[in-house]
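> Return atomic coordinates for the entry below.
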Amino acid sequence: MTHVRTPALPSRLPHVGTTIFSVMSALAHEHGAVNLGQGFPDFDCDARLVDAVTAAMREGLNQYPPMPGVPALRDAVAAKIEALYGHRYDPAREITITAGATQAILTAILCCVHPGDEVIVLEPCYDSYGPNIELAGGRIVRVPLTPGTFRPDFHRIAAALSPRTRAIVVNSPHNPSATVWSADDLARLAALLRPTDVLLISDEVYEHMVYDGRAHASASSHPELAARAFVVSSFGKTYHVTGWKVGYVAAPAPLSDEFRKVHQFNVFTVNTPVQHALARYMADPQPYLGLSAFYQHKRDLFRDGLRTTRFELLPSEGSYFQCVGYSAISDLTEAEFCRWLTTEIGVAAIPLTPFYADGFEQRIVRFCFAKKDATLQQALQRLARL
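Okay, the predicted model is just below:
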């Protein structure tokens, strides 16, 4: 009998394994824990949005849309950005609808990073950035955000810039720390990049979740940065439909042209009826204009409950995350503490160590409060033991 074997395949990502999100979610399910680990809601989206998708399907809008996206949706995105941030993108040339923000970031990196180029990432950072850069053949240059405050260290960013720097990835509101860049921060970044040709990939998926009266400082709002930026956002985060995997990129026409060259070959285009539904739903700006107040209520409810525990509450300026220090509770590592918290207390969190390449330990973990109030109350009842 002929011996059958699968050929050996050298990995493009040899250091990548199962993500911490999958590990902790499986552990939470096994132990019946309240899962405040992964960043997605446990409540439904607006029924009007589901009805709009159904209506689009029944109207026969089920075939391929244009490669860059349904024109009505690109028009709606351009109008929103202009209304909020004062910058007008041409919807025909400068807005591209993507299969979620993760695809948008990968495509932005693939279109501009050549083998040997350097890309600056600010740690801790979302776990797709590094593998995306590696897949493009680029070199990751890691610059830490200031430990404790997670503010950008512009002296260290300046020192990391080199003639080989192709791009810098910035995320605000920030996952995992929930910090938010200010307009002054953007101005300092613009001053650093002014004499260079370095591009900006601005991950703004939590743009509509900024608290305590702050305004989101978008790269789109700063003309110098907008001229060199791929600005990424997510309908999934904004409208509580993370499983739909639809986002967008706004970028100047020369950058969008290169972006679309890659986009057309890695996804081609995005779900047609969902695009039409989103375009119709965006006619009412209230769902995204009211999102900060919606989530600030949940943030405040969760923070008030945590104050009865020995956790140290870090600021939560934006996003739907709350980081806490646990040094007064345990000397376990972050991963060990999250495992203990899940199995013994019945609440799942995420360690910050996987957001650093070197697994930097700070005894800080991240909770997600994008949950029903009843879910948060249940978690707080269990955490009250601490």
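> Only C-alpha atoms from now on, for both contacts and neighbour counts.
Fine.
> okay, now residue 80: neighbour count?
Residue 80 is flanked by 18 other residues according to other C-alpha atoms under 10 Å.
> What ranges does this protein have for its strands?
Counting by DSSP state E, the chain has strands at residues 34-35, 95-98, 118-123, 139-144, 165-171, 199-203, 229-234, 247-250, 312-313, 321-325, 347-348, 350-351, 364-368.
> which helices and strands sit right next to the third one?
Pointing back at strand 118-123 there. Packing partners of strand 118-123 (3 or more C-alpha pairs under 8 Å, 6 or more residues apart in numbering; DSSP states H and E): helix 129-135, strand 139-144, strand 165-171.
> Let's compare: structure for the following, please.
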Amino acid sequence: MSQRSVAILGSTGSIGTQALDVIGRNRDRFSVAALSAGSNIDLVARQAVEFDVPLVAVASGSPEEVRTAIGAYAARAGHTAYAPEIVVGDGAAVTAAGTGADVVLNGITGSIGLRPTLAALEAGSTLALANKESLIIGGDLVRRAAKPDQIVPVDSEHSAIAQSLRGGRAEEVRRLVVTASGGPFRGRSRDELRDVTPEQALAHPNFAMGRVITTNSATLVNKGLEVIEAHLLFDIPFERIDVVVHPQQQIHSMVEFRDGSTIAQLGPPRMLVPIALGLSWPERLEDVDEPCDWSMAQSWDFAPLDDDAFPAVRLARRVGEAGGTFPAVYNAANEVAVDAFHEGRIGFLDIVDSVARVVDEHESAHTGSEFDASTVEGVLGADAWARGQAATELGL
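Below is the predicted model:
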């Protein structure tokens, strides 16, 4: 594999920092063409100096703040001649995404990742997609913008499916099996979830993630989003995408073929391998993570998903099948509800219940016809409508 240039969107977050770790251990394989961050100017400045990045994009702050922070780190590193291009503002990530880097890793969280996703595709870059929301809310808009094989999934479940699909032809696939840890409340009934606190919801058993993603893992909204993403990435109908609870998260997902065989991808419950594959696909890098230790006795568990206690996946299937702007409504209403939960305004069960009410309103008021899912403006219009409707539903 020849050296690839990489633009990292969300470089100061979990995905971005791990990607830079992978790149730092494989400098002969990768160079960093651009970094984009939200507001952590200090960290992105340090990253920029370490990797000699030509473009630094920051959503919040001023060019002077960024330039000063970079200058301080450059002086400490003895790299005083370093003077990257600096972009600041709402469109900073779009600028970084459109540089024409060989690979753009979109590690931004939320619907704000849609425009950068489209910019990367338009520039002809391979899109290593960790920002699932942009595909989910963009739907066919994103798929039409992408050339064949231009999108490489970075979510561990979808990376696992992509790897497993190498074991057969598309027409030989019977179903996809997406695994779920079950989150911190696995095994609880709906009644036992009524008094869950924000602190408990953030205590994920396997991953340390941001507030929204960790809460989505507790409600299983995240798994619902992943079911929609799997449908869009692999063009498999929803009735052939299953979810199974696997607490150990050693099997990241599976593909069942029509002859009865199942191929699974195994590895530690970490993101290093999916991130590395997003950068190097279809090739593999050396020693990215520790493999499973087969010298140790271990047991892995599997259980069906409890749709009554965790209805988010069932609701996601409904909005995914409806298509259009319904997935954008599901995602946006959930983000508002998660914030309200952490602000102490609503209970844990109210998160998904309120999302369902907003989806119902979107359907009964025929508002789906008011927003054009084939345009960015239409998708983001539905997103804004859902946020307002969710706020109204929750009395915010």
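> Quick check: TM-score for this pair?
TM-score for the superposed chains, counting by TM-score structural alignment, normalised by the length of the first structure: 0.33, backed by 207 aligned residues with a C-alpha RMSD of 6.7 Å.
> can you tell me which of the strands of the first structure comes nearest to residue 58 of the first structure?
The closest approach between residue 58 of the first structure and any of these, judged by C-alpha to C-alpha, belongs to strand 95-98 at 22.2 Å.
> now for that closest one, which elements pack on it?
Here strand 95-98 of the first structure touches helix 71-85, strand 247-250, helix 253-266, going by 3+ C-alpha pairs under 8 Å, 6+ apart.
> Ok, which of the strands of the first structure comes nearest residue 275 of the first structure?
Nearest of those (C-alpha to C-alpha): strand 95-98, 8.4 Å.
> one step back: so can I have CSV of the helices and strands packed on strand 95-98 of the first structure showing distance to residue 133 of the first structure?
Output for these, formatted as CSV (distance: least, C-alpha to C-alpha, whole Å):
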stretch, distance to residue 133 of the first structure
helix 71-85, 27
strand 247-250, 18
helix 253-266, 15
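> among the ones you listed, which is the most enclosed?
Comparing those by mean neighbour count (mean count of other C-alpha atoms under 10 Å), strand 247-250 comes out on top with a mean of 27.
> Show me where the stretch 251-396 of the second structure has its helices.
272-280, 312-322, 326-342, 348-364, 376-393 (DSSP state H, counting those that start in this stretch).
> Can you add distance to residue 138 of the second structure and mean neighbour count and give these back as JSON lines?
Shown next, in JSON lines, are the helices of the stretch 251-396 of the second structure (distance: least, C-alpha to C-alpha, whole Å; neighbours: other C-alpha atoms under 10 Å):
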{"stretch": "helix 272-280", "distance to residue 138 of the second structure": "20", "mean neighbour count": "24"}
{"stretch": "helix 312-322", "distance to residue 138 of the second structure": "12", "mean neighbour count": "20"}
{"stretch": "helix 326-342", "distance to residue 138 of the second structure": "8", "mean neighbour count": "25"}
{"stretch": "helix 348-364", "distance to residue 138 of the second structure": "17", "mean neighbour count": "20"}
{"stretch": "helix 376-393", "distance to residue 138 of the second structure": "7", "mean neighbour count": "20"}
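> wait, what's in contact with residue 189 of the first structure?
Counting by C-alpha atoms under 8 Å, 6 or more residues apart in numbering, residue 189 of the first structure touches residue 154.
> Return the distance of it relative to residue 58 of the first structure.
Per C-alpha to C-alpha, to the nearest Å, residue 189 of the first structure is found 48 Å from residue 58 of the first structure.
> residue ranges of the helices in the stretch 51-200 of the second structure, please?
Secondary structure of the stretch 51-200 of the second structure by DSSP H, counting those that start in this stretch: the helices cover 63-76, 92-97, 114-122, 132-138, 140-145, 156-164, 198-201.
> Including mean neighbour count and distance to residue 280 of the first structure, could the helices and strands packed on strand 118-123 of the first structure go into TSV?
Shown next, in TSV, are those (neighbours: other C-alpha atoms under 10 Å; distance: least, C-alpha to C-alpha, whole Å):
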stretch	mean neighbour count	distance to residue 280 of the first structure
helix 129-135	19	32
strand 139-144	19	40
strand 165-171	22	28
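> can you list the ones you listed in TSV and add distance to residue 84 of the first structure?
Formatted as TSV, these follow (distance: least, C-alpha to C-alpha, whole Å):
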stretch	distance to residue 84 of the first structure
helix 129-135	27
strand 139-144	30
strand 165-171	18
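> out of these, nearest to residue 230 of the first structure?
The closest of those to residue 230 of the first structure is strand 165-171. By C-alpha to C-alpha, the value is 9.6 Å.
> how close does residue 230 of the first structure get to residue 254 of the first structure?
From residue 230 of the first structure to residue 254 of the first structure the distance is 11 Å (C-alpha to C-alpha).
> hang on, I meant residue 324 of the first structure
42 Å.
> if we can go back for a sec, what's the closest of the helices of the stretch 251-396 of the second structure to residue 122 of the second structure?
helix 376-393 (13.7 Å).
> Output the contacting helices and strands for that closest one.
Using 3+ C-alpha pairs under 8 Å, 6+ apart: helix 376-393 of the second structure touches helix 132-138, helix 326-342, helix 348-364.
> Could you rerun that using 10 Å?
Here helix 376-393 of the second structure touches helix 114-122, helix 132-138, helix 140-145, helix 326-342, helix 348-364, going by 3 or more C-alpha pairs under 10 Å, 6 or more residues apart in numbering; DSSP states H and E.
> who touches both of residue 230 and residue 254 of the first structure?
Shared contacts of residue 230 of the first structure and residue 254, defined by C-alpha atoms under 10 Å, 6 or more residues apart in numbering, comprise residue 94.
> Residue 50 of the second structure contacts residue 75, doesn't it?
No - contact criterion C-alpha atoms under 10 Å: residue 50 of the second structure and residue 75 do not qualify, at 11.8 Å.
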